[in-house]
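Pasting a predicted model and its sequence here:
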Amino acid sequence: MAMHIERRALLKSFAAAPVLLSPLAAGCAKHGASSTKAGTLNIGQISNSVAFFPLFVAEEKGYFKDEGIKLGDRPRLGTGAKVAAALKSGSIDLGAGVLTDAFNLAESESGTTRVVSSLVTEYYVDIVVGKDFGGPAAKASLEARTKALVGRKIGITGPGSGTEALVDHLFEGIGKKAKTDATLVNLGSAATSAIGALKSGRVDALSFFQPIGQQAEADGSGRILISPARGDVTDMTGALHGVVFSTQKLLQKKAKEVKGFQSAIKRAQQDVQGDPQKVRELLEKYLKDTDPKALDALVPILRREMPQTPAVEREPYETARRFHLESGLVEKAPEFGDIKA
C-alpha cells in the first residue's frame, strides 16, 4: 500500500514538472537564449576598433549572459598576428580581427582555420593625413592621392596587419612597393598613440582603423585622404573585413558556447541597426574620450558597414578573397566552403 502511494506521488510530481519549468522556458524564448547552459569563452581582439563594437554591445546588454556564456580573458592583443598566435596556443577560443589575419593563419594552419562571424562588410581602415600634409584633395583620382603617399612616413598598427595590407594594396596599384617606396612606422593599436604621432609629425599619414580618421577630422589634426568604406577603392567595395575566426579544434571543443556567441552577436548587430540615439550612447561608452563630433559621424557609417547577422556570406567573402590574391597580400586564400564555420 505504501509503495502504491509513493508511486502515485512520483507520477504526480512528473506531471507537475512541465508547469514548474515553463516560466524558465518562456524566459529563454523571450530573450533568444539557449536553454542549455554553456561555459567560459575566451575572446581575444586586436583593439577597441569599431569592428568589435557588437562584442561590447552584447556584453553591455547582457546578451552573452542570456546565452549562459561566461566571458573569460578578453585581451586587446594589438595586432592580428598576435591574435592568431593566441589561437594557435589555445589561450583564446575566438579571435576578433580582420580577414587578412584569418588568411595568414590559414597559410600556417592549412585546413583548420574557420571564419565564425561577419562583423563588418566594408574595409574599415582609412588613410589619414596630417593638417600640414598638403597634396591632392579627397576628390582627386585614387592614383593621385596614392602617389602623394610615396616617400612619406606612414603609421600602421604593425606588420602583417590589415592596416599594412591597405597601404600595400594602394602602392601595388601604382606600381610601387610600400616597404621600399615609403617608411612604415609600427605604432601599435592605441588610438592615442596614432593621433599623437600624426600631430607631432612623427608620421605624415596613418593607415588606421575607424574611428581614427573621424577623430582627426573632429579635432582638426588631419583629414581622411582615402577611405575604402566610402567607395574610394572600387575593387574593395563590399569586402568582408572585420571577422571573428578560430580553428576547427577549438570550435569543436566549445560548440555550445560558439552557438550562444553567434546568437548574442546577432542581437547586438540588430541593435546597431536600431535607434540611432541608443547606438550613439553605447558607442560613447565603448569609445571613451572620443570627440562628440566623431561619434556623430560614426553612427551612420556603422549602420552601413555592419551586417544584420553574423552569418558569413559568399559574396563579401569572395570580394575580399579576390583583392587579397590579386594584390599579392596573401599567396593562398581558402575557398569559401573550406573556411566558413
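Done, it's in.

use CA for all of it now, contacts and neighbours both
OK.

quick one: the strands in the stretch 151-300 of the chain?
Here the stretch 151-300 of the chain has its strands, by DSSP state E, counting those that start in this stretch, at 153-156, 183-186, 205-209, 222-226, 242-247.

For residue 112, find the nearest of the ones you listed.
strand 242-247 (5.3 Å; Cα to Cα).

Take this one as well and set it beside the first:
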Amino acid sequence: MRKIKGFILLSIGLLIFLSACGTGGTSKISIGEVTRSVFYTPMYVAVEEGFFEEEGLEIDLQTTWGGDTTMTTLLSDGIDIALVGAETSIYVYAQDSKDYAINFAQLTQTDGTFLVAKEEKPDFTWEDLRGENFLGQRVGGMPQMVGEYVLKKHGVDPHADVNLDQSVDFANIPSAFASGDYEYVQLFEPTASVFEREGTGHIVASFGEESGTVPYTGFMAKQSYMDKNEETVLKFTKALYKAQAWVQETDAMTLAEIVSPYFEDTDIELLASSIERYKNQDSFATDPLLDKEEWEQLKTIMDEAGELPEDVPYEELVNTEFAEKVIND
C-alpha cells in the first residue's frame, strides 16, 4: 500500500512538473533571412545577447537567399517569419493570395547598398555613370528599385544613359564585378569595404543616404500564423525592440565582436567599420514601427521603377499593433 501511495504521489508530482513546463516553456520560431548581411546586425544582436531567450523564444535562423525564395518558403510554411524587403508583401498580395504576408516589425530604414566604382573617383558625380557598364541587381528587388530611383533623381536614366546588366544572380554579383568589364556596381557591407581594402573597388556614394527613409527590410508573417500566435509575435517584437535600443547605445567594435560568428571570414575591424557606416547613416531602425510615410515612399520607389502592381493601402499589409504595444509599455 505504501508503494502504491508513493507511486501515486510521484505521478502527481510529475504531472504537475510537466504541466508547469508546458505553460512556461520555450516557443520555437523559424526565421528565414533573405541574405546574410551586416545590415541585419540588430537581429543577430537579439539572438547573441539573449533578448529572444529572455522572452522564452528559441530562434532557428536560416538564410533563404533571395526575395522570391524567402517568400515561397514563408507561404509554404517552411518558416514562420521572413526577414525580407517589404515590397515582397505587395507582390504576394497582388497575386490574390488568400493568406498573404503581413509586415509587423521593421529592421532597417534605409537602403543598405553603396555605389562601388572599379577605379578611384575622388571627384565623383552621378553624371560619371553615363555610358558606363553598370552591374545591376535583380529586377523588382529593393536594391535595384532604389538604385533606379536615385539615378533618376540625379537626372540619369538607368535604362538609357548607362549600360545596365541585370543578368547576374544576387550571390554572384561581387565576383562578377571583380572579374568582369564593369565600372560600377551596388554592393552591401561588408563586401563593399572588402573590395575597397583589396583595391578591387572604391565606394563613391551611398544609396541609403540618397534615397531617404524607407521600410527596406522587416519581419513579416502570414496572417494565419499571426492570428494563432499573437503572444509569440508580441514577444518577438519586444525582443527585437530591446536589441534595437541596445544597438543604438553600443559602439561599433563591440557590435562587431558580437556578430562576428555570423561572418567568420570577415576581419573584425572591417566588420566594425561596416557597422559604423550603417549607424552613421541611420540605417538601423530605432524601433520596430513601420509608419505610413515610409510605406508611401516605398510605393513611390516601386512605381517609378514600374514595379508597383497595385496601390496597396498601408492598413492592408502593415500591422502596427505589436510595435506600438512594445514601444508604449
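Sure, I can see it. Computed from a predicted model, the values in this text were never measured in an experiment.

sorry, back to before: do you know which of the strands of the stretch 151-300 of the first structure lies nearest residue 216 of the first structure?
So among these, strand 222-226 is nearest, using Cα to Cα, at 4.8 Å.

What range does the closest one cover in the second structure?
Using TM-score structural alignment, the residues of the second structure aligned to strand 222-226 of the first structure are 201-205.

if we can go back for a sec, is it possible to export the strands of the stretch 151-300 of the first structure to JSON lines including mean neighbour count?
Compiled in JSON lines, the strands of the stretch 151-300 of the first structure are given as follows (neighbours: other Cα atoms under 10 Å):
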{"stretch": "strand 153-156", "mean neighbour count": "26"}
{"stretch": "strand 183-186", "mean neighbour count": "18"}
{"stretch": "strand 205-209", "mean neighbour count": "28"}
{"stretch": "strand 222-226", "mean neighbour count": "24"}
{"stretch": "strand 242-247", "mean neighbour count": "27"}
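
And the residue nearest the centre of the second structure?
residue 217 (3.7 Å; Cα atoms, centre = their mean).

What is the aligned counterpart of that one in the first structure?
Per TM-score structural alignment, residue 217 of the second structure is aligned with residue 242.

Hmm, its match is touching residue 116, no?
No - applying Cα atoms under 8 Å as the test, residue 242 of the first structure and residue 116 come out as separate, 11.0 Å apart.

Check the gap between residue 141 of the second structure and residue 251 of the second structure for me.
Applying Cα to Cα, to the nearest Å, the value for residue 141 of the second structure to residue 251 of the second structure is 31 Å.

ok, back up a step: neighbours of the residue nearest to the residue nearest to the centre of the second structure when sequence neighbours are not counted, how many?
Leaving aside its sequence neighbours, residue 217 of the second structure sits nearest to residue 85 (Cα to Cα, 6 or more residues apart in numbering; 4.4 Å). Applying other Cα atoms under 10 Å, we find 25 residues neighbouring residue 85 of the second structure.

do the same with residue 327 of the second structure
So residue 327 of the second structure, with other Cα under 10 Å, has 14 neighbours.

Counterpart of it over in the first structure?
If you follow residue 327 of the second structure across to the first structure using TM-score structural alignment, you land on a gap.

just residue 111 of the second structure next, same as before
Using TM-score structural alignment, residue 111 of the second structure sits opposite residue 123 in the first structure.

So if I had to pick from residue 141 and residue 251 of the second structure, which one is more boxed in?
residue 141 (18 against 14).

before we move on, the earlier item: after alignment, which residue of the first structure pairs with the residue nearest to residue 217 of the second structure?
That one, residue 85 of the second structure, aligns with residue 98 by TM-score structural alignment.

which outside residues touch stretch 83-101 of the second structure?
Here stretch 83-101 of the second structure makes contact (Cα atoms under 8 Å, 6 or more residues apart in numbering) with 31-34, 67-68, 70-71, 75, 102-103, 141-142, 215-224, 298, 302, 308-310, 312, 317.

and what of stretch 272-282 of the second structure?
In contact with stretch 272-282 of the second structure (Cα under 8 Å, 6+ apart) are residues 38-39, 41, 109-110, 112, 189-190, 193, 208-209, 248, 252-256, 284.

at 10 Å what do you get?
Contacting residues not belonging to stretch 272-282 of the second structure are listed as 38-41, 108-113, 188-194, 206, 208-209, 212-213, 247-248, 251-257, 259-260, 268-271, 283-285 [Cα atoms under 10 Å, 6 or more residues apart in numbering].

quick one: the strands in the stretch 1-150 of the second structure?
Residue ranges of the strands in the stretch 1-150 of the second structure, as given by DSSP E, counting those that start in this stretch, are 27-33, 57-63, 81-84, 101-108, 113-117, 133-135.

Mean per-residue distance, the fourth one versus the first structure.
Per the superposition on the first structure, strand 101-108 of the second structure and its aligned residues are separated by 1.3 Å on average (mean Cα distance after the TM-score superposition for the first structure).

buried sites along that strand?
For strand 101-108 of the second structure, a neighbour-count test (16 or more other Cα atoms under 10 Å) marks 101-108 as buried.

for those residues, which one is nearest residue 155 of the second structure?
Nearest to residue 155 of the second structure, judged by Cα to Cα, of those is residue 108 at 26.9 Å.

is it true that that closest one touches residue 218?
Yes - shown here, residue 108 of the second structure and residue 218 form a contact pair, counting by Cα atoms under 10 Å, at 6.7 Å.

who touches both of these two?
With Cα under 10 Å, 6+ apart, residue 108 of the second structure and residue 218 have common neighbours 40, 85, 285, 288, 290.
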